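Participant: Sequence first, then the predicted structure:
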Amino acid sequence: MPDHDRLAEQFERHRPHMRAVAYRMLGSHAESEDAVQETWIRLSRSDADEVANLAGWLTTVIGRICLNILRSRAARPEDPVGVHLPDVVVGQEPSNGPEDEALLSDSVSLALLIVLDTLAPAERVSFVLHDMFHLPFDEIAAVVGKTPAAARKLASRGRRRVQEEREADSGGDFATRRTLVNAFFAAARD
């Protein structure tokens, strides 16, 4: 049992990172938490002693789980009432330090999540893991089940489509949008 407790402690240290990865890919707190729990189940059922790089293993597994969720969404689209918007972060979770605060404040970009909804699942995973979490394409290729060159191409397509959406957006300058988003979050917290 002590090995199970040690594994649980290691998992808990990586939970904020996994939650951030899943949320950026899925845009839903509930689905992100489900993905993190599924990752724990897979870790607890695996031979964890064979895992050389736990952080890399967890990122790969949660990336694959998110990819499956995104593919499932595409295969069985729902008819939402109104426009689908990603979940908004209203409160702040406990932080381990300044880098966690920066990650949390950076992780909530509503416009980016809306744009990411236009990407194909593999493009979205490749783009998020490379551009936001700086994972090498060799690791991303293992997540999406492609070659590193194909993962690079998927990320490039995603980046290009996001840039096209940003250029097409005529919603005002960044400072104005940031002020509006901050005002919305303040009002939501109160």
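Facilitator: Nice, I can see it. Numbers count the residues shown, from 1 in each chain.
Participant: Only C-alpha atoms from now on, for both contacts and neighbour counts.
Facilitator: Noted.
Participant: Please point out which parts of the longest helix along the chain sit buried.
Facilitator: Counting by DSSP state H, the longest helix found in the chain is helix 2-26. If you call a residue buried by 16 or more other Cα atoms under 10 Å, then helix 2-26 has these buried ones: 7, 11, 15-26.
Participant: Name the residues that touch it?
Facilitator: 29, 31-33, 35-36, 40, 44, 48, 55, 58-59, 62-63, 66, 70, 104, 107, 113, 116, 124-125, 128-129, 133 (Cα atoms under 8 Å, 6 or more residues apart in numbering).
Participant: How about stretch 144-156?
Facilitator: 64, 67, 122-127, 130, 137-138, 140-141.
Participant: tally of neighbours for residue 133?
Facilitator: Using other Cα atoms under 10 Å, residue 133 has 13 other residues around it.
Participant: do the one 3 residues further on as well
Facilitator: The tally of other residues near residue 136 (other Cα under 10 Å) stands at 15.
Participant: for the one 3 residues further on, same thing?
Facilitator: Residues within reach of residue 139, counting by other Cα under 10 Å, total 20.
Participant: Please name the residues that touch residue 67.
Facilitator: So residue 67 contacts 121, 122, 125, 144 (Cα under 8 Å, 6+ apart).
Participant: returning to that earlier point: by contact count, what packs against the next helix or strand after the longest helix of the chain?
Facilitator: Sequence order places helix 29-45 as the next helix or strand after helix 2-26, per DSSP states H and E. Helices and strands touching helix 29-45, by 3 or more Cα pairs under 8 Å, 6 or more residues apart in numbering; DSSP states H and E, are helix 2-26, helix 54-75.
Participant: The structure to be compared is supplied as follows:
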Amino acid sequence: MDSAAVDRFEASRGRLASLAYRLLGSAADAEDAVQETFLRWQAADRARVGVPEAWLTKVATNLCLDQLRSAQARHERAAGAWMPEPLLDGDPMLGPADTFEQRESVSLAVLTLMERLSPFERAVYVLREAFSYGHAEIAGILGITESASQQHLHRARARVGAERRRGAETDPASARRVVEEFLTAAVSGRTERLVALLTDDVTAVSDGAGLARRLLRLRTPERVASFVRAGFRPTPAKRRLAGGSPAFHIARVNGSPAVLAVIDGRVVGVVAFGIGDGRVASLHGIAAAERLGRLGDAWGRHEPDAPVIDAW
């Protein structure tokens, strides 16, 4: 393959990776999809490809759809233990973030909600909301009619709409203050203050410190506050399990404020927050090591602020 063909692919690599990440929710799987797209580009009769960007997008999207429809993926996701892989803000795989729709489409809350969508609904939603493709273009990429594309988008928006209504953007400085207060209340055991910091329709999803076979899902401020208080209560057993006493930093993950538990520079847990009207509307807790590798590598290259809590 000549250098011009390589250059054409490399010019699209970042966009393809962020597309695949939104579709699959996994950075490792997204990288595999991009690499397979490159191999198919290498083997293609490129003289017959009219618009390389469109061709590459179609191949990558359909590879992701094949992955979502695979028996292994269906089993893993149906088992109720699947969560998206969090990424530290600044990771190029997060892709475009110019509009609210683009930022929203990569939040952990929306990536988790997209598990309710069929593969086609998910693909149409991502292509339209995050990459602004028209329905005619989407129809060509997916091999469906424009009418079908519009119907898939309508159903996807309806299913993700609850989070959109709860997900009004908050000034980052204000969101950080809410998270700092929430973390302080959680560690100190101030359950009443935790409840006051939660919206009435708060939701929490956790992988159970990476140990649960199914995701833990909680609703109501009282249940969420109780769960958070128990999770943040320091005990010798938790320190042994984590491999030490973590410091707690506040950073931004997938466009949202998050608390990172860090031991000797190693990220051992992440809680991402959705903030609405000055309170916490959603929490997503992830501690499974296989979901934290890329974020941990990025954190190691990062110059973090001082921890909010440095002795747990």
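Facilitator: That came through fine. None of these values were measured; they are calculated from a predicted model.
Participant: Can you give me the TM-score here?
Facilitator: TM-score of the superposed chains, computed with TM-score structural alignment, normalised by the length of the first structure, equals 0.79; 180 aligned residues with a Cα RMSD of 3.2 Å.
Participant: before we move on, the earlier item: the contacts of stretch 144-156 of the first structure, buried ones only, as a ChimeraX selection?
Facilitator: Typed into ChimeraX, the next command selects the buried ones out of the contacts of stretch 144-156 of the first structure (criterion: 16+ other Cα under 10 Å):
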select :64,67,122,123,124,125,126,127,130,137,140,141
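Participant: Return the closest of the contacts of stretch 144-156 of the first structure with respect to residue 85 of the first structure.
Facilitator: The closest of the contacts of stretch 144-156 of the first structure to residue 85 of the first structure turns out to be residue 124 (Cα to Cα; 16.3 Å).
Participant: in the second structure, which spans are helices?
Facilitator: Taking DSSP H, the helices of the second structure run over residues 3-24, 27-43, 52-69, 71-78, 100-104, 108-113, 119-129, 135-142, 146-166, 172-188, 191-196, 221-232, 236-242, 293-300.
Participant: Any chance of JSON lines for those helices, columns distance to residue 266 of the second structure?
Facilitator: Shown next, in JSON lines, are those (distance: least, Cα to Cα, whole Å):
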{"stretch": "helix 3-24", "distance to residue 266 of the second structure": "23"}
{"stretch": "helix 27-43", "distance to residue 266 of the second structure": "19"}
{"stretch": "helix 52-69", "distance to residue 266 of the second structure": "30"}
{"stretch": "helix 71-78", "distance to residue 266 of the second structure": "27"}
{"stretch": "helix 100-104", "distance to residue 266 of the second structure": "27"}
{"stretch": "helix 108-113", "distance to residue 266 of the second structure": "21"}
{"stretch": "helix 119-129", "distance to residue 266 of the second structure": "32"}
{"stretch": "helix 135-142", "distance to residue 266 of the second structure": "41"}
{"stretch": "helix 146-166", "distance to residue 266 of the second structure": "31"}
{"stretch": "helix 172-188", "distance to residue 266 of the second structure": "20"}
{"stretch": "helix 191-196", "distance to residue 266 of the second structure": "27"}
{"stretch": "helix 221-232", "distance to residue 266 of the second structure": "18"}
{"stretch": "helix 236-242", "distance to residue 266 of the second structure": "10"}
{"stretch": "helix 293-300", "distance to residue 266 of the second structure": "6"}
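Participant: Which of the ones you listed sits closest to residue 259 of the second structure?
Facilitator: helix 172-188 (7.8 Å).
Participant: And that closest one, what's buried?
Facilitator: The neighbour-count check on helix 172-188 of the second structure (16+ other Cα under 10 Å) flags 175, 176, 178, 179, 180, 182, 183, 184, 185, 186, 187 as buried.
Participant: other SSEs contacting that helix?
Facilitator: Contacts defined by 3+ Cα pairs under 8 Å, 6+ apart place helix 172-188 of the second structure against helix 191-196, helix 221-232, strand 247-253, strand 256-263, strand 279-286.
Participant: just checking, what packs against the longest one?
Facilitator: Using 3+ Cα pairs under 8 Å, 6+ apart as the contact test, the elements touching helix 221-232 of the second structure are helix 172-188, helix 191-196, strand 198-206.
Participant: Let's have these in a markdown table, adding distance to residue 146 of the second structure.
Facilitator: Shown next, in a markdown table, are those (distance: least, Cα to Cα, whole Å):
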| stretch | distance to residue 146 of the second structure |
| --- | --- |
| helix 172-188 | 38 |
| helix 191-196 | 46 |
| strand 198-206 | 35 |
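Participant: Which among the ones you listed is found nearest to residue 282 of the second structure?
Facilitator: With Cα to Cα as the criterion, residue 282 of the second structure lies closest to strand 198-206 of those, at 4.9 Å.
Participant: Show me what counts as buried in stretch 26-46 of the second structure.
Facilitator: Quick answer for stretch 26-46 of the second structure (16+ other Cα under 10 Å): 26-35, 37-38, 41.
Participant: tell me, how many neighbours does the aligned partner of residue 144 of the first structure in the second structure end up with?
Facilitator: Using TM-score structural alignment, the partner of residue 144 of the first structure in the second structure is residue 142. As a burial measure, residue 142 of the second structure scores 17 neighbours (other Cα under 10 Å).
Participant: Now do the same contact list for the nearest residue to residue 142 of the first structure once chain neighbours are set aside.
Facilitator: Setting aside the residues directly before and after it, residue 142 of the first structure is nearest to residue 60 in space (Cα to Cα, 6 or more residues apart in numbering), at 7.4 Å. For residue 60 of the first structure, the contact set (Cα under 8 Å, 6+ apart) comprises 139, 140, 142, 143.
Participant: Can you lay out those residues as JSON lines showing distance to residue 90 of the first structure?
Facilitator: Shown next, in JSON lines, are the contacts of residue 60 of the first structure (distance: Cα to Cα, whole Å):
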{"residue": "139", "distance to residue 90 of the first structure": "32"}
{"residue": "140", "distance to residue 90 of the first structure": "31"}
{"residue": "142", "distance to residue 90 of the first structure": "34"}
{"residue": "143", "distance to residue 90 of the first structure": "30"}
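Participant: Closest one of those residues to residue 162 of the first structure?
Facilitator: Residue 162 of the first structure lies nearest to residue 140 out of these, by Cα to Cα, at 18.9 Å.
Participant: which ones are touching that closest one?
Facilitator: Counting by Cα under 8 Å, 6+ apart, residue 140 of the first structure has contacts 60, 126, 129, 130, 148, 151.
Participant: quick one: it from residue 57 of the first structure, how far?
Facilitator: 11 Å (Cα to Cα, to the nearest Å).
Participant: swap in residue 46 of the first structure?
Facilitator: Distance of residue 46 of the first structure to residue 57 of the first structure, given as Cα to Cα: 11 Å.
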